[in-house]
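A.B. asks: here is my input, please return the structure:
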Amino acid sequence: MPKALYNIIIKPSALLAGIVILYTGCTKQFENINKNPYDFTEEELKADYELLGEPLAQAMLSILLANDPPTAQLQQNLNADVYSGYMMTPTPFEGNINNTNYGLLMPWNVKPWLVNYGNIMTNCDFAQNKAKGKYPDFYAWAQIIKVEAMHRVSDIYGPIIYTKYGIINPDHSIDFDSQQAAYYAFFKDLDEAIKALTAYVESGAKQRFAVFDMVYKGDYRKWIRFANTLRLRLAIRISGVDLPKAKAEGEAALQHPYGLLTSADENFNVNIEPVTHPLNIMCYTWSDIRMGAPMESILTGYNDPRLPHYFVPSNAATNSYNGIRNGINIPAKDLYTGFSKLVKFENKILFMTAAEAWFLKAEAALYGWAGSGDAKNNYEKGIATSFTQYGLSSYFNAYVNDNTSKPRPYKDPKNPANDVPAGNIHLSTITIKWDNNASIQQKLERIITQKWIAMYPEGQEAWTEFRRTGYPKLFPVVINNSGNTISTEAFIRRINLPYIEYTTNPIGVEKALKTLKGLDNGGTKLWWDL
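C.D. replies: Have a look, this model is predicted:
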């Protein structure tokens, strides 16, 4: 992909030519847009705000590329969804040497980069250029969408092109931000967006982007609460490496008058109708994805009532759920296709739950951050909010007071070499019930384990939190095809920078590599990863 597509903003016609059209209904005006390639009049902008809103709608639809399942499969499913422990493929792609067993494939691993720069940064940048100084609500909205998308990209690769996006050096290179610099920029953008939207709402001005908003239907207050929760997520993310900054940003989110997401009806779900959820295609049409072994171990061990809302009983054994362990020998696809399928999803893609907000508050309370409240109450509210999401409130009291159930040893009915028996160091012994006398580390394991369950199926965030905390305990790969670049016991930590940047932006890449903690491979930890 040429750098011009995602790094050079010369005029709208060049930008719009790079926008991936997902819905004809949402993009019916693009032919008219291209007839006026240099600028738009105020009358055109004010008519229905399509020239601001449609690019941002396209950006939201590309956080996971909804209408292109093959790309979505490589954008997230065959990396983060698997590395998170949520899912595993029964398919022995590329002769069983692929991402799932650390045989990282360059053509696969470029997809998150291309989608985000080609579909999200271009659209957000275009909308912000048109909105700046005139439409503060659209400008702020673009900032929030951009941070939601691009923090995910940074959590895959590390350094990214963010603050220097669109700036070409005299040597024709484009500079990356280190991950630390990118995170600081995320906080700055979120702070500005939250302040701008808050002021806009309190002024009583018209709320204008409802027709384009596939998440909250133009409810600006919910967007502010989402932005606050996203800010707290990122603050918690860096708490181990940059505590003063984390505390300042986290407390700003916790103490904002509009607060965080609190109830399941505020979950950040992108409505992709009429397109079906790409995971449904991957699971039911292609038979390329199934339940992961850690999900089987944890959900069955806890007798978790969410289990039948997440997965379908297996054909591999009677009345049971079976997950596939990551990184195993798969001699033929049909060996594991009978394992538990994913329950079919509605036409919405989930990127943040309100339950996560409560678990973030629970962790913040462990650190004594102002506005965080009580850790036990937040932890239990997180579980309750997740149960409400699935209509399971009647199960809450028994579940939250269970102090005996633990993750179950894993048995592979097809190959006992993949078993994880009782006493294995990778099998957690954490129970559900909160214990005020537990150590900070035990409290953290409880919080993260329940957050991991509640965030399903958002594998990107689950993988990221596992890397940050080591929780929940997951099972290492059985086969490691990394060529000793990724430790089996330490798990995969990131994905290499895209080969296309090495080709088109070698000077920029050379500088970016100096910001890493090690070599450009999957074993090198990210900045926030201790």
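A.B. asks: switch to C-alpha atoms for all contacts and neighbour counts from now on
C.D. replies: Will do.
A.B. asks: quick one, longest helix in the chain?
C.D. replies: Residue-count comparison of every helix in the chain, with assignments taken from DSSP state H, identifies helix 179-202 as the longest.
A.B. asks: second input sequence below; structure requested for side-by-side comparison:
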Amino acid sequence: MKRHINKIAIMLLTVATLLVSCKKFEDFGDLNTDPTKSSNLDPVNQLVLTQLRFSGELTINERTSIIMTMPLVQQIGGAYYTRYGFEYVKNRQYMSEMWELGYPNDVLNIVDAVERSAKDPLKTNLNAMCRIMKVYIFARITDLYGDIPYTQAGKGYVSGIVRPEFDAQKDIYNDFFKELTEASAQLNASKDNVVNDIFYQGNTAAWKKFANSLHLRLAMRLSKVDPDKAKAEVQAAYAAGVFTDAADNCITRHADVQNSYADIRGNGISVAINQYPDEGRPRICSTLLDAMSSANDPRLKPIARNYWVNPDKPSERLDVTDALRAANIPIIGVGPGKYNYDDFLGAVNVDLGGGRIVQVPNNGQKVQLANWMITNDAPYFHITYAETELLLAEATQRWGLSLGVDAKTHFEQGVAAAMKQLALFKGGPVLTDTQIQNFKTDNPLAPGKELEAIDTQLWIALLLNGPEAYANWRRTGFPDLKTATNAESTSLTTPRRFEYPLTETEQNATNINKAIANLSGGIDDWNARVWWDKQ
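C.D. replies: Next up is the predicted model:
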């Protein structure tokens, strides 16, 4: 797979060259004026580019996941550059990156790829994959902002500059369900084979399950705002065939490359963490540690590790976890809204054996994500069997739906899958069936607390997928996160969305003002709620 990605990187240079005319986002309207549009660009290249950028593009993943959403849901924090999320310090630029880099690159390419492939009767599978990818890309954007340009976005109009209208999020979601249903049905193994596809190498059966599992994820977004619609779409997705095994997981298996802002072959999440000196890297938030520790979660020990802070390269630093535990130093993270240097700990000496004693300072005593989780070639999980099972558990519990098995079975299968998928990381832990069974025995679905248990496990399973963890937390309210305000905070509660870019408010005022009016409170503020985020 890594050779496959490196080979594809060469062909993507062609795509990048052809996209030079689509200059960096300065005026949204310019995206709709493309008189130099290539007439022979292969849509498969555009599909692959958007697939690889989704988890490989450094700026979006750094700003959106590491700086904002993972700290907002109290999975990580403590580092100075993560204060925007863990302390609620408003930064419009960081909230704008998904929009300003996504529309002129990912949206422009995938919309064009859908249109190009639709014109070729020999590319029906490619067209279906592009349609599914289009939904996947737009879903991440609308879930963060609310109403967005959708129907007119990425369209080329040679007649002049067009300011795209914003579509209501409700309408966008209705189209998502239509597109996923049609695209899933359109896939046919006897038709074109899209071998360069990053996700499944052209496997149409796998793509069907991906489309239907994405359909399930998005259907659950409506669980509070429109339960009847949510139930109907959940049942439709399940009937069409969702993930049934870990082999169905949608994963990008990145290359062992230290990403730059131009090279997208490595894992953008990992690089976003590792590009800073050790003392400046985020630590694991105590909220996550407490949830896992109280449940005696067997994932905690392999995930939360202590490192001697010199040298800075993760591959070369020294793991002192076991030595600290032997010295009765507990697992310590950073509290909500606090920096690595808050609650300062004096240095301790630990014995590594063989007469080697090292001094572990404050930062070394506060646990980080394990090395094996943040390598350049770490896999990126888009949608997994674990997530699918936990969503089915919630739907079954919430509405009493008949989705194959009862909520307890879906829950236990989801938890087991989430634990086992850690072994897919290079050097990741292989948890035993006994460890997993002990966890399930000790953590049953308690009456009256079923939804909290299910969605807390989903929050843990979505570690390293910040935008999705943030969306599911907003939808469900689980886990119950305590606010993390302090003197620097610009919000008294956990923010609920990203604010629109200033460039859009300046250049597309008429249309964006209509979208802002649809937000709760009618103000473009990060405390306003998107349509599906109902109290």
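A.B. asks: circling back: which part of structure 2 lines up with the helix or strand following the longest helix of structure 1?
C.D. replies: Per DSSP states H and E, helix 179-202 of structure 1 leads on to helix 220-237 as the next helix or strand towards the C-terminus. Under TM-score structural alignment, the alignment places helix 220-237 of structure 1 onto residues 204-221 of structure 2.
A.B. asks: counterpart of I479 of structure 1 in structure 2?
C.D. replies: Following TM-score structural alignment, the counterpart assigned to I479 of structure 1 within structure 2 is N486.
A.B. asks: wait, a strand at that match?
C.D. replies: No: remark: N486 of structure 2 does not belong to a strand; assigned using DSSP: H, G, I helix; E, B strand; the rest coil, it is coil.
A.B. asks: enumerate every residue touching the nearest residue to P506 of structure 1 once chain neighbours are set aside.
C.D. replies: Distance criterion Cα to Cα, 6 or more residues apart in numbering; nearest residue to P506 of structure 1, sequence neighbours excluded, is S173 at 7.5 Å. S173 of structure 1 makes contact with N505, P506, I507, G508, according to Cα atoms under 8 Å, 6 or more residues apart in numbering.
A.B. asks: what does L366 of structure 1 give?
C.D. replies: Residues counted as contacts of L366 of structure 1 (Cα under 8 Å, 6+ apart) are A375, I440.
A.B. asks: hmm, the match of I479 of structure 1 is touching Y339, no?
C.D. replies: No: under the contact definition of Cα atoms under 8 Å, N486 of structure 2 does not touch Y339, with a separation of 11.2 Å.
A.B. asks: of those two, which one has the most company?
C.D. replies: Y339 (21 against 15; other Cα atoms under 10 Å).
A.B. asks: sec struct for that one, please.
C.D. replies: Put simply, Y339 of structure 2 is coil when judged by three-state DSSP.
A.B. asks: quick check: it touching T82?
C.D. replies: No: Y339 of structure 2 is not in contact with T82 according to Cα under 8 Å; the separation is 9.1 Å.
A.B. asks: which residues of structure 2 fall in strands?
C.D. replies: Using DSSP state E, the strands assigned to structure 2 run over residues 76-77, 148-149, 166-167, 250-253, 283-284, 304-305, 307-308, 318-319, 348-353, 356-360, 368-369, 379-383.
A.B. asks: can you lay out these as CSV showing mean neighbour count?
C.D. replies: As requested, those are exported to CSV (neighbours: other Cα atoms under 10 Å):
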stretch, mean neighbour count
strand 76-77, 34
strand 148-149, 24
strand 166-167, 22
strand 250-253, 22
strand 283-284, 27
strand 304-305, 22
strand 307-308, 22
strand 318-319, 16
strand 348-353, 14
strand 356-360, 13
strand 368-369, 22
strand 379-383, 20
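A.B. asks: and those strands as a markdown table, adding distance to M133 of structure 2?
C.D. replies: Rendered in a markdown table, the data for the strands of structure 2 read as follows (distance: least, Cα to Cα, whole Å):
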| stretch | distance to M133 of structure 2 |
| --- | --- |
| strand 76-77 | 29 |
| strand 148-149 | 17 |
| strand 166-167 | 19 |
| strand 250-253 | 12 |
| strand 283-284 | 32 |
| strand 304-305 | 33 |
| strand 307-308 | 39 |
| strand 318-319 | 40 |
| strand 348-353 | 49 |
| strand 356-360 | 46 |
| strand 368-369 | 30 |
| strand 379-383 | 11 |
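A.B. asks: so which of these comes closest to A206 of structure 2?
C.D. replies: Shortest distance between A206 of structure 2 and these, using Cα to Cα, is found for strand 250-253: 8.6 Å.
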